[in-house]
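# sequence and predicted structure are below.
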Amino acid sequence: MSITEHKKKKHEIFILEEAIRLLDVDWVFSPCVPPGPDFLIESGSSEFGLELTEVFKGYISGSGSEDKRRERTNQQIINRLKAEYHESSNVKLTVKLLGDIRSKNIEKLPRVLLDMKLEQYQKGQYFEFKLGPTLKVFVTVAYMDDWYLLNDRGGFVRMSPKPIIQDAINKKALKLKQYQRALGEDVRLLIYANRRNSSGKLDLKKACGFDLRGFREVYFFAYPDNIFNLS
């Protein structure tokens, strides 16, 4: 398994664990390998296959969500700066950035934070400052690190995501027979959107009227808030 595949599987496991918690079910899961779905689920004396897929509100190109790609690139920049800062300090921070993260001024962030000598402050101490004319920084001394770009956490919420969800079902249904040959007839689908990011801000009001295309059950998880059984 490549590093990218390992990260993807780790993220899927996290999403599945959160879904199990919200559904309040007794599922015990183990990862599957192709041609099966993502996971084998054991529940009491029964078992079934479960495939996961993520959906987004914005433009989807042949290589995926453009918004998600931008968010990922932005977070990689932030993670690099966080690692540089922690080379010289173990003080954990919440760092929220607002503005143009591609500005050259962003490179000054680790040094500015180190010069603030944050180790002398108690948890909860708050600061805000600018890095040039286009980037604002909000810093809180914290118990855990949390660095991110506020631009990628905001944005409008799509209130009618049914076409997006149905399209995800249709695409995964193309592999349903393959999954069933691997694990049996009972195969289910968990569709999720990460509402903490701008790219995943979908809000489903009615969990009805979906064509499950042969899946035994389909769930839509608006992480971290709600999960719906679309069956």
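Sure, I can see it.

# could you use CA atoms for every contact and neighbour count after this?
Will do.

# and the residue nearest the centre of the chain, how close does it get to residue 231?
Centroid check for the chain by C-alpha atoms, centre = their mean gives residue 194 as the closest residue, at 4.5 Å. Distance from residue 194 to residue 231, counting by C-alpha to C-alpha, to the nearest Å: 21 Å.

# buried ones in stretch 123-143?
Within stretch 123-143, the residues that count as buried by 16 or more other C-alpha atoms under 10 Å are 130, 131, 135, 136, 137, 138, 139, 140, 141, 142.

# now the end-to-end length of that stretch.
Using C-alpha to C-alpha, the end-to-end distance of stretch 123-143 comes to 7 Å.

# which residues touch stretch 169-187?
The list of residues contacting stretch 169-187 from outside it, by C-alpha atoms under 8 Å, 6 or more residues apart in numbering, reads 35-37, 40, 47-51, 189, 211-217.

# now the buried members of these.
Buried subset of the contacts of stretch 169-187 (neighbour count, 16+ other C-alpha under 10 Å): 36-37, 40, 47-51, 189, 212-215, 217.

# quick one: which of those residues is nearest residue 164?
residue 212 (13.5 Å; C-alpha to C-alpha).

# and here's the other structure:
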Amino acid sequence: MVDRERQKRSELSIALQAAHFLGEVWELLPREQPDFLVSSATGSFGLEITECQVGAKGKGGSKLREKESFNENWLKCIRLQFEKKTKTRIIVRYSGEVSQTAGDELLQELLSADFNSREQFKEISLNLTHGKAWASRSRASSWTNLDDRVGWVSNDMTFFQREIDKKARKLDRYRDACSDIRLLVVADRIYNSGKLSLPEGYRPDLLGFDAVYFFSYPEQINSFYR
């Protein structure tokens, strides 16, 4: 239940940001199938939201996003151990191997750096056996795996169309709630798994949706209408 509530809050935030990019004001009523009923100056519609990632998908979803989540949790565990021992907040940017050995080394080097005696925001670099890290004392924690953030941008729109195809199978169910049904497809470009860019002049097959929005988060949104 907690995860579902968190997901709904995330969807609400994304929908409001999408409306802002479109220059519109949306009043959003959360529900299921579709995710929201929307009231706007131009009318009402149902809005379904889905994520779009590049690369292969398995039973659990995007394999690349699954790897990114694993790496995030790995770094989070190191952060929790560090903060338990020091009560210090630092900014860490890491690039390198993700393993128990690499994590143990990173934690030990960060502990040895004695950030409490260092000037705030003054960055140091750590040359590790299994990678490299840059760190500084800060008012708030921020730990990032750079290898999951600095990849190339794909323009393979089959990944975008794949999400439309999947949601179109439920279109009749969505129309039970509202005749005008729109799909918001979100590619989170903060992560490599969401680095997807529309080619010039591209138009997807809407497969019956009244509109499909492609939100290249957090940069821009493209609209396609039936």
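Done, it's in. In this text the structure is predicted, and so the values were computed from the model without any measurement.

# let me see the TM-score of these two.
Remark: TM-score between the superposed chains equals 0.89 [TM-score structural alignment, normalised by the length of structure 2]; 225 aligned residues with a C-alpha RMSD of 2.0 Å.

# filter the buried ones among the contacts of stretch 169-187 of structure 1 down to the ones in strands?
Secondary structure from DSSP state E places 40, 47, 48, 49, 50, 51, 189 of these in strands.

# can I get those in JSON lines with distance to residue 200 of structure 1?
Formatted as JSON lines, those follow (distance: C-alpha to C-alpha, whole Å):
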{"residue": "40", "distance to residue 200 of structure 1": "26"}
{"residue": "47", "distance to residue 200 of structure 1": "30"}
{"residue": "48", "distance to residue 200 of structure 1": "27"}
{"residue": "49", "distance to residue 200 of structure 1": "25"}
{"residue": "50", "distance to residue 200 of structure 1": "21"}
{"residue": "51", "distance to residue 200 of structure 1": "19"}
{"residue": "189", "distance to residue 200 of structure 1": "18"}
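
# quick one: which of those is nearest residue 103 of structure 1?
Checking these one by one against residue 103 of structure 1 (C-alpha to C-alpha), the nearest turns out to be residue 51, at 39.8 Å.

# follow-up on the earlier one: among the buried residues of stretch 123-143 of structure 1, which are in strands?
Short answer: the buried residues of stretch 123-143 of structure 1 in strands (DSSP E) are 130, 135, 136, 137, 138, 139, 140, 141.

# distance check, the residue sitting furthest away from the middle of structure 1 against residue 89 of structure 1.
Most distant from the centre of structure 1: residue 120, at 34.1 Å, with distances by C-alpha atoms, centre = their mean. Distance of residue 120 of structure 1 to residue 89 of structure 1, given as C-alpha to C-alpha: 12 Å.

# also residue 202 of structure 1?
Note on residue 202 of structure 1: its distance to residue 89 of structure 1, by C-alpha to C-alpha, is 38 Å.

# more neighbours, these two?
Between residue 202 of structure 1 and residue 89, counted using other C-alpha atoms under 10 Å, residue 202 has the larger neighbour count: 26 against 15.

# gap between the counterpart of that one in structure 2 and residue 54 of structure 2?
Matched to structure 2 by TM-score structural alignment, residue 202 of structure 1 sits across from residue 196. Distance from residue 196 of structure 2 to residue 54 of structure 2, counting by C-alpha to C-alpha: 7 Å.

# got it, and residue 125 of structure 2?
Between residue 125 of structure 2 and residue 54 of structure 2 the distance is 32 Å, computed by C-alpha to C-alpha.

# give me the number of residues near residue 111 of structure 1?
Residue 111 of structure 1: 13 surrounding residues under other C-alpha under 10 Å.

# so it, which state does it fall into?
Under the three-state scheme (DSSP: H, G, I helix; E, B strand; the rest coil), residue 111 of structure 1 adopts helix.

# grab the nearest non-local neighbour of it.
Excluding the flanking residues, the one nearest residue 111 of structure 1 by C-alpha to C-alpha, 6 or more residues apart in numbering is residue 85, at 7.3 Å.

# quick one: map that neighbour onto structure 2.
Aligned by TM-score structural alignment, residue 85 of structure 1 pairs with residue 82 of structure 2.

# burial measure for its match, as a count.
Neighbours of residue 82 of structure 2 using other C-alpha under 10 Å come to 19.

# one more: the one 3 residues further on?
The criterion is other C-alpha under 10 Å. On that basis, residue 85 of structure 2 has 10 neighbouring residues.

# do the same with residue 42 of structure 1
When neighbours are counted by other C-alpha under 10 Å, residue 42 of structure 1 registers 15.

# distance of it from residue 10 of structure 1?
Relative to residue 10 of structure 1, and taking C-alpha to C-alpha, residue 42 of structure 1 is found at 19 Å.

# can you pull the contacts of the residue mapped onto residue 112 of structure 1 from structure 2?
Structural alignment (TM-score structural alignment) places residue 112 of structure 1 against residue 109 in structure 2. By C-alpha under 8 Å, 6+ apart, the contact set of residue 109 of structure 2 is residue 126.

# all helices of structure 1, in order?
Assigned by DSSP state H, structure 1 shows helices spanning 3-23, 66-86, 109-115, 162-173, 176-183.

# in the first one, what counts as buried?
Applying a neighbour-count criterion of 16+ other C-alpha under 10 Å, one finds 12, 13, 15, 16, 18, 19, 20, 23 buried in helix 3-23 of structure 1.
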